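Visitor: got a structure for you, letters missing:
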């Protein structure tokens, strides 16, 4: 089955091998690594292995890693991935956008579309996402996608040699927010 989603400015579709180099270039930016959970340096091998895993993940409905592309020219902007936890009918939204495209609303636009896909097409009950607390841009993406703040995991991840707080956001189908 082919998975293709669209928005006003974006196409979200499976990654293909021709995107390996651009993926490594965008994900390998030190500023992208500083604000995400990506390894650094992020190499061509990382991109190749990651993209090679996608077909089986999507076929088994374990994860839907979408290449976020501009409609106007097909250029790769980043990824918006939905990882599925079938047993609990929930999905984790994970994403990054290449630094040249920051601040233009692409992440929020893609996140809204993937959240809708998860709730309506996959039938998930809950979607959640996490971001390093000192990444306000990622927090805005989650908020604009309809997720609300649920809590902070103190010093939860060792990132770049220091422990970082992680903010967790979530959305339950059919409700704006439930008390946790």
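Guide: Perfect, I can see it now. Everything numeric here is computed off the predicted structure, so don't read it as measured data. Numbers count the residues shown, from 1 in each chain.
Visitor: okay, CA-based contacts and neighbour counts for the rest of this
Guide: Will do.
Visitor: Who are the contact partners of the closest residue to residue 166 other than its chain neighbours?
Guide: Closest residue to residue 166 apart from its sequence neighbours, by CA to CA, 6 or more residues apart in numbering: residue 132 at 4.6 Å. Applying CA atoms under 8 Å, 6 or more residues apart in numbering, we find residue 132 in contact with 35, 36, 164, 165, 166, 167.
Visitor: structure B:
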């Protein structure tokens, strides 16, 4: 299924393309304060971001990966991204997001996550979702709990491209799909 456009009160969530590389690089993929909480290495140049977006474009029609860029309606600015990716070992989709530092603590990640979970529930007919965050990033845990996730346990996430383990907190969201 093609990744659809979603809309919230303040955001337009749309598939990202390679044309977004310069904005994404300038706004979050090159920011060490964003990257330190993620499993990907901080992008060193726009070409790193282009390569990432080429892989995202290749997955646009996938049934296992859905990825959106966050566009602020008020300004048209691309300020972050999020996705649902199927975690085969868990049998459910994982919600992940990252956001330009300037927009942290403004409720935008929560707003986007609510729309993405609603898509997963109504369109993908999912009854559970997985989420995790690096222990050093409790604000991300706040986003997860605000959209209904419940803490399950501490975990560890091995990042191939960083050759390190990240200590995480893991969450599950169970939803009733009987509407």
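Guide: Arrived safely. What you are looking at is a predicted structure, and each value in this text was computed from that prediction instead of being measured.
Visitor: Any idea what the TM-score is?
Guide: Remark: TM-score between the superposed chains equals 0.86 [TM-score structural alignment, normalised by the length of structure 2]; 174 aligned residues with a CA RMSD of 2.5 Å.
Visitor: From residue 167 of structure 1, how far out is the residue nearest to residue 166 of structure 1?
Guide: 6 Å (CA to CA, to the nearest Å).
Visitor: for residue 127 of structure 1, same thing?
Guide: Residue 127 of structure 1 is 14 Å from residue 167 of structure 1, by CA to CA.
Visitor: Residue 97 of structure 1 now?
Guide: Counting by CA to CA, the gap from residue 97 of structure 1 to residue 167 of structure 1 is 19 Å.
Visitor: cool, residue 39 of structure 1 as well?
Guide: Counting by CA to CA, the gap from residue 39 of structure 1 to residue 167 of structure 1 is 19 Å.
Visitor: ok, the two, which is more surrounded?
Guide: Neighbour comparison, residue 39 of structure 1 and residue 167: the larger count goes to residue 167, with 21 against 16 (by other CA atoms under 10 Å).
Visitor: mind listing the strands in structure 1 by residue range?
Guide: Assigned by DSSP state E, the strands in structure 1 fall at 5-6, 10-14, 63-70, 76-85, 90-97, 126-132, 148-159, 162-172.
Visitor: Any chance of JSON lines for those, columns distance to residue 28 of structure 1?
Guide: Listed next are the strands of structure 1 as JSON lines, based on distance: least, CA to CA, whole Å:
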{"stretch": "strand 5-6", "distance to residue 28 of structure 1": "26"}
{"stretch": "strand 10-14", "distance to residue 28 of structure 1": "20"}
{"stretch": "strand 63-70", "distance to residue 28 of structure 1": "16"}
{"stretch": "strand 76-85", "distance to residue 28 of structure 1": "11"}
{"stretch": "strand 90-97", "distance to residue 28 of structure 1": "11"}
{"stretch": "strand 126-132", "distance to residue 28 of structure 1": "18"}
{"stretch": "strand 148-159", "distance to residue 28 of structure 1": "15"}
{"stretch": "strand 162-172", "distance to residue 28 of structure 1": "20"}
